[in-house]
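Colleague: sequence first, predicted model second:
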Amino acid sequence: MTVLEITDVRVELFNGKGGLVEGCIQNIDRAALDFVALENPKLVLPQSTQWHVFSAFGTLKGGRADWLVEKCTELGASSLTPLLTERSFAISENRVDRLQRVILAAAKQSQRLHEMKLNPPMKIDGLLPLVAKSKQCFTATAEATPLIHALTSVRDESSGDSGLIIVGPEGDFTAKEMRMILEAGATAVGLGPHRLRVETATIALLATVMLWSDSQQMVSP
């Protein structure tokens, strides 16, 4: 068996739940490697910004769902929930398994200590109570108040700490679904004059609210 001797190669290991330990790799062979911890493991708390994404991406094809999940992980979403609607009504178990692997790879690449949680699919009826309890909730829809305007109108700085973002399927929510979401307390926001795909709208909305949340924290006393 070939053994590669390595000295003083520092690495950090994480478990996806905030656990972190620094150490070094001593030897590597085809079956395993020897890792020596240089300090006691430590637990890093999750970031204070907690945005939860609900996106009707279950029927996306051609790797578009993978891309959406990967970028949500990199941007720091706390969780992602496939939203089941009249126009996006299913997501296969095989795809869920694949998306879990995408999340792990993206967490490693972005050096994210806490993996984004992929929740089971949820119907609109299950979403509504969460909307009602949320400090801040934005749902993308055409011809609504621009997102930037909606954010600048928020006076309560604590509202920047957490919230929900909701993006409908290709073809958008039905009129009934949108009415239910808005009546539960969501704020309709626009993302510009062009029609965006589900994955583009999701990432545009998430990236904007994450940057806004970060700026809110920087100016807080």
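Modeller: All right, it came through fine.
Colleague: when you work out contacts or count neighbours from here on, use the C-alpha atoms and nothing else.
Modeller: Noted.
Colleague: neighbouring contacts of the longest helix seen in the chain?
Modeller: As assigned by DSSP state H, the longest helix anywhere in the chain is helix 198-219. Contacts with helix 198-219, where a contact means C-alpha atoms under 8 Å, 6 or more residues apart in numbering, come from 49, 51, 53, 55-57, 64-65, 67-68, 71-72, 75-77, 140, 147, 151, 157, 160-161, 165-170, 191.
Colleague: so of those residues, which ones are in helices?
Modeller: If you go by DSSP H, the contacts of helix 198-219 have 64-65, 67-68, 71-72, 75, 147, 151 in helices.
Colleague: what's the closest of those residues to residue 182?
Modeller: Within the ones in helices among the contacts of helix 198-219, proximity to residue 182 (C-alpha to C-alpha) peaks at residue 147, which comes in at 15.3 Å.
Colleague: ok, the closest residue to the closest one other than its chain neighbours - contacts?
Modeller: Once flanking residues are discounted, residue 147 sits nearest to residue 189: 5.0 Å by C-alpha to C-alpha, 6 or more residues apart in numbering. Taking C-alpha under 8 Å, 6+ apart, we find residue 189 in contact with 138-142, 144-147, 150.
Colleague: mark which of the residues you listed are buried, thanks.
Modeller: By neighbour count, with 16 or more other C-alpha atoms under 10 Å, those hold 138-142, 145-147 as buried.
Colleague: a markdown table for those, including distance to residue 4?
Modeller: Converted to a markdown table, those look like this (distance: C-alpha to C-alpha, whole Å):
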| residue | distance to residue 4 |
| --- | --- |
| 138 | 53 |
| 139 | 53 |
| 140 | 53 |
| 141 | 56 |
| 142 | 58 |
| 145 | 60 |
| 146 | 57 |
| 147 | 54 |
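Colleague: which two from the contacts of residue 189 end up farthest apart in space?
Modeller: Across those, no pair lies farther apart than 142 and 150, at 14.2 Å, counting by C-alpha to C-alpha.
Colleague: give the contact list for the residue nearest to the spatial centre of the chain.
Modeller: Closest to where the C-alpha atoms of the chain average out (C-alpha atoms, centre = their mean) is residue 77, at 2.8 Å. Shown in contact with residue 77 (C-alpha under 8 Å, 6+ apart): 50-53, 116, 206.
Colleague: before we go on, here's another structure to hold up against the first:
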Amino acid sequence: MQRYFVNHRENDHFFITGDDYHHITRVMRMNVGDEIICVDPDGKAAQCKLVNITSEVVELEVVQWIEKNVELPVDVTIVSGLPKGDKLEWIIQKGTELGAHQFIPCMSARSIVKLDEKKANKKKDRWQKIAKEAAEQSHRIIVPHVYGPQSLQQLLEISKNYDYKCVAYEESSKQGESSAFHQVLKGMSRGDSLLFIFGPEGGLTEKEITLLEDEGFISCGLGPRILRTETAPSYVLSAVSYHFELME
């Protein structure tokens, strides 16, 4: 059953406009009586029936509310040093499927991609749309928030709001470190927040790692193999899911 995140709800009625209206009426060709899942801004999901279709609005009535919660028990924010091409789009799509709570692109020393304000805003809109579509596909009850590109200094300020802070550092893996991330997961409780930073192609510089460690970040190896910048976030999110959801 199709799922949509809907901003306009009045009691037991949802109202859909814009791109989702077009998708329902033109792409899916739905009619009055068809059913979909609607999720309101508070993360409440309901099975709904189409009751009216106008030239601009689809109106739906709640058939039954859905109580199931599919979100990770901890909030994980993925920070990615701006990579080349469409890699960040892939990170956001797959990261959303795996349960990430937020995404923060970061302009680090080895980031080749440089975005001015106009391009950054356009990219942010696209990234947010990708997160929404992936959240609908994976039956999330929230859409992860995607920040615009942040500097390292801005990121350090944001990091003050998190319970745990980690940075993926391939030199830790090369030196055989394998327990730091495990120890972080063991120390976390349901409801805690984790900020995890990944460098762009070429990784973070030693200077950046030192700065992060001075601000309380824990350097973590992610196993004996060196992962690509677009693969490492999926590894971490999978590990979090395994620890908190499959090991119960």
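Modeller: Structure received. Keep in mind that what you see is a predicted model, and the values were worked out from it rather than measured.
Colleague: can you calculate the TM-score here?
Modeller: Their TM-score after superposition, calculated using TM-score structural alignment, normalised by the length of structure 1, is reported as 0.78; 212 aligned residues with a C-alpha RMSD of 3.3 Å.
Colleague: do you know how far the counterpart of the residue nearest to residue 147 of structure 1 in structure 2 is from residue 146 of structure 2?
Modeller: Taking TM-score structural alignment, the alignment pairs residue 189 of structure 1 with residue 220 from structure 2. For residue 220 of structure 2, the distance to residue 146 of structure 2 equals 24 Å [C-alpha to C-alpha, to the nearest Å].
Colleague: likewise for residue 13 of structure 2?
Modeller: Taken as C-alpha to C-alpha, the span from residue 13 of structure 2 to residue 146 of structure 2 is 28 Å.
Colleague: show me the biggest helix of structure 2 in terms of residues.
Modeller: helix 117-137.
Colleague: against which helices or strands is that helix packed?
Modeller: Applying 3 or more C-alpha pairs under 8 Å, 6 or more residues apart in numbering; DSSP states H and E, we find helix 117-137 of structure 2 packed against strand 3-5, helix 87-97, strand 145-146.
Colleague: chain center to stretch 169-188 of structure 2, what's the gap?
Modeller: Taking C-alpha atoms, centre = their mean, to the nearest Å, one finds the center of stretch 169-188 of structure 2 at 22 Å from the center of the full chain.
Colleague: got a list of contacts for that stretch?
Modeller: With C-alpha under 8 Å, 6+ apart as the test, stretch 169-188 of structure 2 has contacts from 164, 166, 198, 203-204, 209, 218-226, 240, 243.
Colleague: how long is that stretch from one end to the other?
Modeller: Rule used - C-alpha to C-alpha; the end-to-end distance of stretch 169-188 of structure 2 is 21 Å.
Colleague: also stretch 136-150 of structure 1?
Modeller: 11 Å.
Colleague: now swap in stretch 113-127 of structure 1 and tell me
Modeller: Start-to-end span of stretch 113-127 of structure 1 (C-alpha to C-alpha) is 27 Å.
Colleague: the counterpart of residue 139 of structure 2 in structure 1 and residue 161 of structure 1, how far apart?
Modeller: When structure 1 is aligned by TM-score structural alignment, the residue opposite residue 139 of structure 2 is residue 111. Residue 111 of structure 1 sits 21 Å away from residue 161 of structure 1, going by C-alpha to C-alpha.
Colleague: with residue 101 of structure 1 instead?
Modeller: 28 Å.
Colleague: looking at these two, which one has more neighbours?
Modeller: More neighbours surround residue 161 than the other of residue 101 of structure 1 and residue 161, with 20 against 13 (other C-alpha atoms under 10 Å).
Colleague: alignment lookup: the more buried one to structure 2.
Modeller: Taking TM-score structural alignment, the alignment pairs residue 161 of structure 1 with residue 192 from structure 2.
Colleague: quick check, that match in contact with residue 101.
Modeller: No: counting by C-alpha atoms under 8 Å, residue 192 of structure 2 stays clear of residue 101, with 11.8 Å between them.
Colleague: return the residues in contact with residue 44 of structure 2.
Modeller: Residue 44 of structure 2 makes contact with 65-67, 141, according to C-alpha under 8 Å, 6+ apart.
Colleague: what do you get if the cut-off is 10 Å, keeping everything else the same?
Modeller: Residues near residue 44 of structure 2 by C-alpha atoms under 10 Å, 6 or more residues apart in numbering: 5, 38, 65-69, 141-142.
Colleague: same deal with residue 23 of structure 1?
Modeller: Residues in contact with residue 23 of structure 1 (C-alpha under 10 Å, 6+ apart) are 8-13, 35-41.
Colleague: quick one: buried ones out of those?
Modeller: 13, 35.
Colleague: from residue 208 of structure 2, how far off is the residue mapped onto residue 87 of structure 1 from structure 2?
Modeller: In structure 2, residue 87 of structure 1 lines up with residue 110, judged by TM-score structural alignment. For residue 110 of structure 2, the distance to residue 208 of structure 2 equals 10 Å [C-alpha to C-alpha].
Colleague: which neighbours do those two have in common?
Modeller: Residues touching both residue 110 of structure 2 and residue 208 comprise residue 199, with contact defined as C-alpha under 10 Å, 6+ apart.
Colleague: hang on, the earlier thing: which of the contacts of stretch 169-188 of structure 2 are buried, as a PyMOL select command?
Modeller: Here is the PyMOL command that selects the buried residues among the contacts of stretch 169-188 of structure 2 (16+ other C-alpha under 10 Å):
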select buried, resi 164+166+198+203+204+209+218+219+220+221+222+223+240
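Colleague: filter the contacts of stretch 169-188 of structure 2 down to the ones in strands?
Modeller: Within the contacts of stretch 169-188 of structure 2, residues falling in strands by DSSP state E are 164, 166, 198, 218-220.
Colleague: ok, and the closest non-adjacent residue to residue 13 of structure 2?
Modeller: In space, residue 13 of structure 2 comes closest to residue 61 once its chain neighbours are excluded; the distance is 4.6 Å by C-alpha to C-alpha, 6+ apart.
Colleague: trace the one you found over to structure 1, please.
Modeller: Per TM-score structural alignment, residue 61 of structure 2 is aligned with residue 36.
Colleague: okay, and that match sits in which element?
Modeller: Using DSSP states H and E, residue 36 of structure 1 maps to strand 33-37.
Colleague: does anything pack onto that strand? Which helices or strands?
Modeller: Helices and strands touching strand 33-37 of structure 1, by 3 or more C-alpha pairs under 10 Å, 6 or more residues apart in numbering; DSSP states H and E, are strand 3-14, strand 19-29.
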